[in-house]
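**Q** here is the input, now give the coordinates:
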Amino acid sequence: MTFARHFDTFHGLPVFTLPEPREKPLLTRPGQGEGPLPAADGVAWRLDCAWDVPFAELWRSFTDRVPSTQVRALVIGPWWDDEYSHLRPALELILADAERFPALRALFLADVTGEECEISWLQLTDVTPVLEAFPLLQELGVRGGDSQGLGEEPLSLRPVRHDALRVLRFESGGLPGQVVRALGACELPALEHLELWLGVSQYGGDATVADLAPLLAHGRFPALRHLGLQDSELQDEIAAAVASAPVVAQLESLSLSMGTLTDTGAEALLGGQPLTHLERLDLHHHFLSDSMADRIRTAFGSAGTEVDLSDHRAPHRWRDEEWRYVAVSE
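**A** All right, here's what the predicted structure looks like:
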């Protein structure tokens, strides 16, 4: 799976890519039309070094041209101006100016398509300082993980308390188990939406079902209403754990999509605790048989739960073996 498009909206705001620093200050990026820049609080500002502009220069241009005290949402696209490089220097510039962004409520790191850089090659860093520097942040998204070992340090997280964060997303072809374990030790009392793309071991996704246990326990995230444990080669085992997980009772929606879910995992969902209180169950990109898919539709459809069973997949066959694959890996 590739990320064919950049965000159109983020945090409820239209995404606007900052024009190239060398353009006239009041002209927008080619293709977006000409005219004055939008109101600082009216868009999610996207920074993209696609013009071979160093990120430091792009960041200075942004803070010079846009009233930073009014910026509500920020999206970081490709931060390298030549070869792939580590996120940390760019992130350090953002964190150094944190006090200039008192209204910032949402940040996405690495709005990068597969054509720009494979997800497993994105060289990230410890993202805990983002939560420490922006105590009023409500939404944080992170894409990547650098399973190739190209960067100076891997994607990581430290246990932290953050009272405002409502949405947290980690999109990865291989999410490090360390991140999952640290997340299970975090205190996030306002968290409503948690989405984890766990990925595969080949690309650094070494989280185990046991690592997920704190996330599935009662009371860890009291405000949680959506849980996504997705894109995993352990999707059947995760489904079995979710089927008896205390956290499920408080959820409004659940996603076990994008992974290698088979009839075994679906049977566990049907045989576990009642899930018909859910408003939505997302199982898209799955390996269910037609008969099992019908059982899922009947069981949840009769209760009014919206079920996504799109993107049915057939396993690849190699000699006498079957191979199932996740939606996003490399």
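**Q** contacts, neighbours, all on C-alpha from now
**A** Will do.
**Q** now the end-to-end length of stretch 266-281.
**A** 12 Å (CA to CA, to the nearest Å).
**Q** that one: how far from the chain's middle?
**A** Relative to its chain's centre, stretch 266-281 lies at 24 Å (CA atoms, centre = their mean, to the nearest Å).
**Q** so the closest residue in space to V53 that isn't next to it in sequence, which state does it fall into?
**A** Residue nearest to V53 in three dimensions, not counting chain neighbours: D81, with 5.5 Å by CA to CA, 6 or more residues apart in numbering. Here D81 is coil, with the state taken from DSSP: H, G, I helix; E, B strand; the rest coil.
**Q** contacting residues for D81?
**A** Contact analysis of D81 by CA atoms under 8 Å, 6 or more residues apart in numbering lists C49, A50, W51, D52, V53, P54, F55.
**Q** and which of those residues is nearest to S289?
**A** Nearest to S289 out of the contacts of D81 is A50 (CA to CA; 43.9 Å).
**Q** I'd like the structure of this one too, to check against the first:
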Amino acid sequence: MTVNNHIEAFHGLPVFDFVAAVDEGAELPEPAAAAWKIAIEFEADQDWVTRWQQFLDRVDVSRVTAVVVGEWSQDGPESFAEPLAAILGAAERLPALRGLFIGDITYEENEISWIDMVDVSPVLTAFPLLAELVVRGGCDEPEEGGTTLFQPVRHEHLRALRFESGGLPGEVPRAVAASELPALERLEFWLGVENYGGTTVLADLEPFLDGARFPALRHLGLQNSEFQDGIAAAVAHAPVVPRLESLNLSMGVFTDQGATALLEGQPLTHLKSLDLHHHYLTEAMQQRLRESLPGVALDLSEPGKPDDQWQYVAVAE
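**A** Prediction:
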């Protein structure tokens, strides 16, 4: 399955397509009133770096608080290395930047497994006040000849971090676990499948469940995996859960086995929300969840057939 739609809002702001507006001669909004998207189309006349420079020249970027990076490839999948270098090179001109979304790309532009990401940890060094970082895409494990996607960092102000992938290398959660992020409140991983580079295993996620790291954490998302039932069983007794306000175990192969583990574990009634959308639960188990968690906003949308021999994660290729 795939990513079908572009985001419409980011970091609390509506997304505004800078390139489309410039090409159409449309009026530009106030710098702080939008999350500015810079993206090019397939076989575009100008490359992404050129469009980025236009953005820097046309907008008072000293007041821009959020940026969305869309498609950057002109002719088939291209590495994010050059766009990243351009963003890092402009860091001093973007002192107000607090939110950065890298890879707002749908399957019609590039399948998520084709989004050729590079090490994004320099972003956190270049923008020490960044509060939210989202990264979509993936790469091979370094030990298999690929490039790393993230390295351990210390960052004082990052509050939200999400990696969206159809196959997340295990080195990513390991590097995040080794990072010092004292302000981190929201953490999400789309884990994906092995066929598309997903090498994350349950042991890689245990540091986020023991409660010792990230003292400010209030939302945890461990999503889009083929071992969602195993994650649920670990979460059922995880020390971090009592201090969470919301939990996301959606998008994966989640069955009655995982739901039973959750219900037989520690109480979850303190949660404001529990997201389990895209699941393979029986109707009886869905009803049991509703009755057991009456005060929790429970998302049980996008049900699959519990007896289907082919059960998939929501986003892979």
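**Q** now the contacts of D81 of structure 1: which count as buried?
**A** Neighbour counting with 16 or more other CA atoms under 10 Å marks C49, V53, P54, F55 as buried within those.
**Q** which residue in structure 2 lines up with the first one?
**A** Think C49 of structure 1. Counting by TM-score structural alignment, C49 of structure 1 corresponds to I40 in structure 2.
**Q** wait, that match touches V19, no?
**A** Yes: using CA atoms under 8 Å, I40 of structure 2 is in contact with V19, at 7.3 Å.
**Q** touching both of those two, which residues are there?
**A** R51.
**Q** thinking again about what came up before, I'd like the contacts of D81 of structure 1 laid out as a markdown table, including distance to S257 of structure 1 and secondary structure.
**A** Listed next are the contacts of D81 of structure 1 as a markdown table, based on distance: CA to CA, whole Å; DSSP: H, G, I helix; E, B strand; the rest coil:
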| residue | distance to S257 of structure 1 | secondary structure |
| --- | --- | --- |
| C49 | 32 | coil |
| A50 | 32 | coil |
| W51 | 36 | coil |
| D52 | 36 | coil |
| V53 | 37 | coil |
| P54 | 37 | coil |
| F55 | 35 | helix |
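**Q** quick one: the residue nearest to E141 of structure 2 when sequence neighbours are not counted from F214 of structure 2, how far?
**A** Using CA to CA, 6+ apart and skipping residues adjacent in sequence, the residue nearest E141 of structure 2 is P169, 5.8 Å away. As judged by CA to CA, P169 of structure 2 and F214 of structure 2 stand 21 Å apart.
**Q** ok, now which ones touch the alignment partner in structure 2 of H193 of structure 1?
**A** Counting by TM-score structural alignment, H193 of structure 1 lines up with R186 in structure 2. For R186 of structure 2, the contact set (CA under 8 Å, 6+ apart) comprises R159, A160, L161, L217, R218, H219, L220.
**Q** what lines up with L256 of structure 1 in structure 2?
**A** Checking TM-score structural alignment: L256 of structure 1 goes with L249.
**Q** and that match, what does it touch?
**A** L249 of structure 2 neighbours (CA under 8 Å, 6+ apart): G221, L222, Q223, N224, Q228, A232, L274, D275, L276.
**Q** now flag whichever of the residues you listed is closest to V67 of structure 2.
**A** Nearest to V67 of structure 2 among those, with distances taken as CA to CA, is G221, at 22.9 Å.
**Q** before we move on, the earlier item: of P169 and F214 of structure 2, which one has the most company?
**A** P169 (27 against 20; other CA atoms under 10 Å).
**Q** please tell me how far that one sits from V61 of structure 2.
**A** 34 Å.
**Q** for the stretch 151-300 of structure 2, just list every one of the helices.
**A** 171-177, 202-205, 228-235, 256-264, 283-292 (DSSP state H, counting those that start in this stretch).
**Q** turn those helices into TSV, including mean neighbour count and distance to M117 of structure 2.
**A** Shown next, in TSV, are those (neighbours: other CA atoms under 10 Å; distance: least, CA to CA, whole Å):
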stretch	mean neighbour count	distance to M117 of structure 2
helix 171-177	21	12
helix 202-205	14	21
helix 228-235	22	25
helix 256-264	18	32
helix 283-292	14	37
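**Q** make a markdown table out of the ones you listed and add distance to E92 of structure 2.
**A** Listed next are those as a markdown table, based on distance: least, CA to CA, whole Å:
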| stretch | distance to E92 of structure 2 |
| --- | --- |
| helix 171-177 | 25 |
| helix 202-205 | 35 |
| helix 228-235 | 41 |
| helix 256-264 | 47 |
| helix 283-292 | 50 |
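**Q** of the ones you listed, which is nearest Q53 of structure 2?
**A** Between the helices of the stretch 151-300 of structure 2, helix 171-177 lies closest to Q53 of structure 2; by CA to CA that is 30.3 Å.
**Q** counterpart of the closest one in structure 1, which residues?
**A** With TM-score structural alignment as the criterion, helix 171-177 of structure 2 aligns to 178-184.
**Q** chain center to the matching stretch, what's the gap?
**A** Counting by CA atoms, centre = their mean, stretch 178-184 of structure 1 comes out at 15 Å from the chain centroid.
**Q** again with stretch 213-224 of structure 1
**A** 19 Å.
**Q** one more: stretch 6-18 of structure 1?
**A** Its chain's average C-alpha position is 15 Å from that of stretch 6-18 of structure 1, according to CA atoms, centre = their mean.
**Q** so which bits of that stretch are buried?
**A** So, applying 16+ other CA under 10 Å, buried residues of stretch 6-18 of structure 1: F7, F10, H11, V15, F16, T17, L18.
**Q** same thing with stretch 46-59 of structure 2?
**A** D47, W48, V49, R51, W52, F55, V59.
**Q** show me where structure 2 has its strands.
**A** Ranges of strands in structure 2, per DSSP state E, are 9-10, 13-17, 35-38, 66-69, 99-102, 132-136, 160-164, 186-192, 219-225, 246-248, 273-275, 297-299.
**Q** now tabulate those in CSV and tack on distance to S179 of structure 2.
**A** Formatted as CSV, these follow (distance: least, CA to CA, whole Å):
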stretch, distance to S179 of structure 2
strand 9-10, 24
strand 13-17, 28
strand 35-38, 27
strand 66-69, 23
strand 99-102, 19
strand 132-136, 14
strand 160-164, 12
strand 186-192, 13
strand 219-225, 16
strand 246-248, 21
strand 273-275, 26
strand 297-299, 31
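**Q** out of those strands, which comes closest to L205 of structure 2?
**A** Closest among the strands of structure 2, using CA to CA: strand 219-225, at 8.3 Å.
**Q** quick one on the thing from earlier: residue contacts, the residue nearest to E141 of structure 2?
**A** G138, C139, D140, E141, G197, G198, T199, T200.
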